[in-house]
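Student: sequence and predicted structure below; questions after.
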Amino acid sequence: MDARLLLWRAGVPFELREQICRIIAVHQVPFFALQGDRSGRSPEFLLHKLSWELPLWMLCAVAEADMQGRNYAGKADVLDAIELWRELAQEEGCLHGPRAFADDYTRIQYLRGARVHPDYPLHAPQGSSVVMLSGLPASGKDTWTAQHHPELPVVSFDDARQALGLRHGQNEGAAAHYAIDRAKALLREHKPFVWNSTHLSAQMRNRTLDLLYGYGAQVEILYLERPEGEIMRRNQQRDTSLRNDDIRRMLFKWEVPLPTEAHRVVYQAVTG
């Protein structure tokens, strides 16, 4: 079972849980990071990105402990590589904190592959300001939107299903097309709006983010989380065709947004 799911059900505090999960996901990167990665990204890029996601000194310590425990002929060389990567992180100013960037727009462009230097700002285009919600069903996204941005237009797959007379899981393609067309119309006019959807996996979020960044939008991801029992109780009380078993299946696609995904990422998590 997924580590995030086990830790969530155990009531581990959000920040600690996510730090553990992020380190697990990349704990072997320092073994070979000095060679870059298969996508051709440089050791410096990997440092810069990861420094926004987790403490690099801790990642290096975990990688070193992992390698020390292995019976591997090339152990000494890998330990040397980890130490050199640690020293590079120190030189880049990101061993104990995020690598500094000229501004958030430059950071996102750099992390999405633009050939820019982190220290020199890019000119940001005029675009929509978008709050992109993320979180399991019944985690409070509708309530948050009504309380904090009642004045803004909302793009929502649930609203699209309702407009088209569809149940959850029925003709998802038509609902997605309807919602995306509404988002494009707002983006073309540079209007601010809220995109209210689960955006549960990185793949799901990337599809939305590619669209938003393609129109020059400034994006804030707001991630909402509640304990499992509360989510199931809330869902049973809602007027929805989504069953609790459907939510349980969704848990295995669950990936919390990373700080590197948007200009600003905010976490509002309640631990059970």
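Tutor: Everything's here; your move. Fair warning: this is a prediction, and the values are worked out from it, not measured in the lab. Numbering: from 1, shown residues only.
Student: contacts and neighbour counts: CA atoms only from here.
Tutor: Noted.
Student: now do the same for residue 265: helix, strand or coil?
Tutor: strand (DSSP: H, G, I helix; E, B strand; the rest coil).
Student: surely it and residue 218 touch.
Tutor: No: proximity of residue 265 to residue 218 does not meet the contact threshold set by CA atoms under 8 Å, at 11.6 Å.
Student: pick out whichever of those two has more residues nearby.
Tutor: residue 218 (22 against 18; other CA atoms under 10 Å).
Student: now do the contacts for that one.
Tutor: 105, 127-130, 212, 263 (CA atoms under 8 Å, 6 or more residues apart in numbering).
Student: which ones among those lie within helices?
Tutor: Under the assignment DSSP state H, these contribute 105, 212 to helices.
Student: check which helix or strand residue 195 maps to.
Tutor: strand 193-196 (DSSP states H and E).
Student: just confirm residue 223 is within a helix.
Tutor: No: the assignment for residue 223, made by three-state DSSP, is strand rather than a helix.
Student: separation between it and residue 269?
Tutor: Computed as CA to CA, to the nearest Å, the residue 223 to residue 269 distance reads 8 Å.
Student: for those two, indicate the residue with more neighbours.
Tutor: residue 223 (24 against 16).
Student: turn the contacts of residue 218 into a markdown table, columns for distance to residue 193 and neighbour count.
Tutor: Output for those, formatted as a markdown table (distance: CA to CA, whole Å; neighbours: other CA atoms under 10 Å):
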| residue | distance to residue 193 | neighbour count |
| --- | --- | --- |
| 105 | 19 | 21 |
| 127 | 11 | 21 |
| 128 | 8 | 21 |
| 129 | 7 | 18 |
| 130 | 5 | 23 |
| 212 | 11 | 21 |
| 263 | 16 | 18 |
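Student: okay, one more to line up with it:
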Amino acid sequence: MNIGYATGKEPLFGLNGQIFKQQTPNWTLIESLDWVQPMRDCPQEPDYHAEGDVWTHTRMVMEALLALPAFQTLDGREQSLLFHAALLHDVAKPQCTVIEDGKISSPRHAKVGEKVAREILWDCELPFREEVCALVRLHGLPLWIMDKPDPIRAAILSSWRVRNELIFLLAKADVLGRISATRDELMYRAELFRELCLDNHCFEQVAIWHNEHSRYRYFWSEETYPVEVFDDTAFEVIVLAGIAGSGKDTYYAKHYAHLPAVSLDNIRKELKIKPDDRDGQGKVARLAYERAKEFCRRKQSFVWNSTNLTQDLRARLFNALRVYDPKFTIVYLETSQENIFSRRKEDIKTSILERMIQQLDMPLVGEGHEVKWVK
């Protein structure tokens, strides 16, 4: 997917004067990008989007965003964050749109959109990219947060990804950038989100916690906010994560060579099981879990070295080991797509590496006691 930039050459996407500078979009460049045309061709439900196709709505959202007085008071970085999030907030609608009984909808477009945005922005500065991706994922949250089983939890967790004030401004622009009889109701919902966040001190800042163990406990449990738990962790499990070719083995050798490791790649070699042997992966996983639990029983810190690309995979590991009271540290490693494809071209098909990038769930704050991103 092309954004018109040389791989790895733009440290901060959008602040280089090509796409967006001094509150002025470069529409000529933007409309030349290859993911814009599918948005032009994608219809929307007239009851909610009488303005027409997804691209028409997207331009209206960006124009509404630029006109917001609150947007104009932000610094250049935050303006760029919001501009790129507005540009990409519905980028996945073309692949998510369905028509049933004459009604048009696009279920899961925000969730899929986060991953599409990450692919588009892969080689940009990592924290900037992930804040944009968070905004894409959460752009509808202010409109529907009161329908959540626990609205306060949703607001707390979103504040750990990106400032809720920015989510609110994007949602407000999303409402203003459409023609719909529901605009007033949606704007009222957005204001309720703002009040909820202000009441829980997480609108302009990250939700604060007693300690990292309390934050971790809140993330995976169903306890109510706030949580204050004594930190009784006895040893550390360092979980390396990243696409194949991202440098996990090198990072282990440099930073954690003093600790034993459970490496799924090494176990595959021991058992002579190839990476694409699906039937053999169960044997690899069982042996890896047995070794990990043995370290845990001895309260021995160790490294778990695998791709660990999805939150479900990481949660499965943590659920199995949590009873031993470890501190979980996630170290996510990343490199350019060019490096990924060149480093592993001899042993992993390009299509498999591309699928890994598409599947990636970035490790989030709270998912472990400590989460590091290294690029």
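Tutor: Here it is on my side, so go on. Predicted model, so just to flag it, every value in this text is computed and none were measured.
Student: am I right that residue 209 of structure 2 falls within a strand?
Tutor: No: Residue 209 of structure 2: not assigned to a strand; according to three-state DSSP it is coil.
Student: which one in structure 1 is aligned with residue 133 of structure 2?
Tutor: Superposed on structure 1 with TM-score structural alignment, residue 133 of structure 2 falls opposite residue 21.
Student: just confirm its match contacts residue 4, I think it does.
Tutor: Yes: using CA under 8 Å, residue 21 of structure 1 makes contact with residue 4 at a distance of 6.3 Å.
Student: check contacts around the residue mapped onto residue 264 of structure 1 from structure 2.
Tutor: Aligned counterpart of residue 264 of structure 1 in structure 2: residue 370 (TM-score structural alignment). By CA under 8 Å, 6+ apart, residue 370 of structure 2 lies in contact with 212, 328-330.
Student: how far off centre is the helix or strand where residue 86 of structure 2 lies?
Tutor: Per DSSP H and E: residue 86 of structure 2 is located in helix 76-88. The chain centre lies 16 Å from the centre of helix 76-88 of structure 2; the measure is CA atoms, centre = their mean, to the nearest Å.
Student: what element comes up after that helix heading to the C-terminus?
Tutor: Reading on from helix 76-88 of structure 2 to the C-terminus, the next helix or strand found by DSSP H and E is helix 93-96.
Student: does anything pack onto that next one? Which helices or strands?
Tutor: Other elements packing on helix 93-96 of structure 2 under the criterion 3 or more CA pairs under 8 Å, 6 or more residues apart in numbering; DSSP states H and E are helix 36-40, helix 109-120.
Student: highest average neighbour count across these?
Tutor: Most buried of the helices and strands packed on helix 93-96 of structure 2, by mean neighbour count (mean count of other CA atoms under 10 Å): helix 109-120, with a mean of 22.
Student: ok and that helix relative to helix 76-88, angle-wise?
Tutor: 120 degrees (axes from the mean of the first three to the mean of the last three CA atoms, to 10 degrees).
Student: so which elements touch the helix holding residue 86 of structure 2?
Tutor: So helix 76-88 of structure 2, by 3+ CA pairs under 8 Å, 6+ apart, packs with helix 54-67, helix 126-138, helix 164-176.
Student: with distance to residue 255 of structure 2 and mean neighbour count added, can I get these in a markdown table?
Tutor: Shown next, in a markdown table, are the helices and strands packed on helix 76-88 of structure 2 (distance: least, CA to CA, whole Å; neighbours: other CA atoms under 10 Å):
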| stretch | distance to residue 255 of structure 2 | mean neighbour count |
| --- | --- | --- |
| helix 54-67 | 44 | 21 |
| helix 126-138 | 21 | 24 |
| helix 164-176 | 35 | 25 |
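Student: so can I have TSV of these showing distance to residue 356 of structure 2?
Tutor: Converted to TSV, the helices and strands packed on helix 76-88 of structure 2 look like this (distance: least, CA to CA, whole Å):
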stretch	distance to residue 356 of structure 2
helix 54-67	28
helix 126-138	17
helix 164-176	28
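Student: closest to residue 88 of structure 2 out of those?
Tutor: Nearest to residue 88 of structure 2 among these is helix 126-138 (6.7 Å), distances taken as CA to CA.
Student: distance from the closest one to structure 1 after superposition?
Tutor: On superposition with structure 1, the average gap between helix 126-138 of structure 2 and its aligned counterparts reaches 1.2 Å (mean CA distance after the TM-score superposition for structure 1).
Student: distance-wise, check the alignment partner in structure 2 of residue 108 of structure 1 relative to residue 297 of structure 2.
Tutor: Mapped onto structure 2 by TM-score structural alignment, residue 108 of structure 1 lines up with residue 216. Distance, residue 216 of structure 2 to residue 297 of structure 2, using CA to CA: 21 Å.
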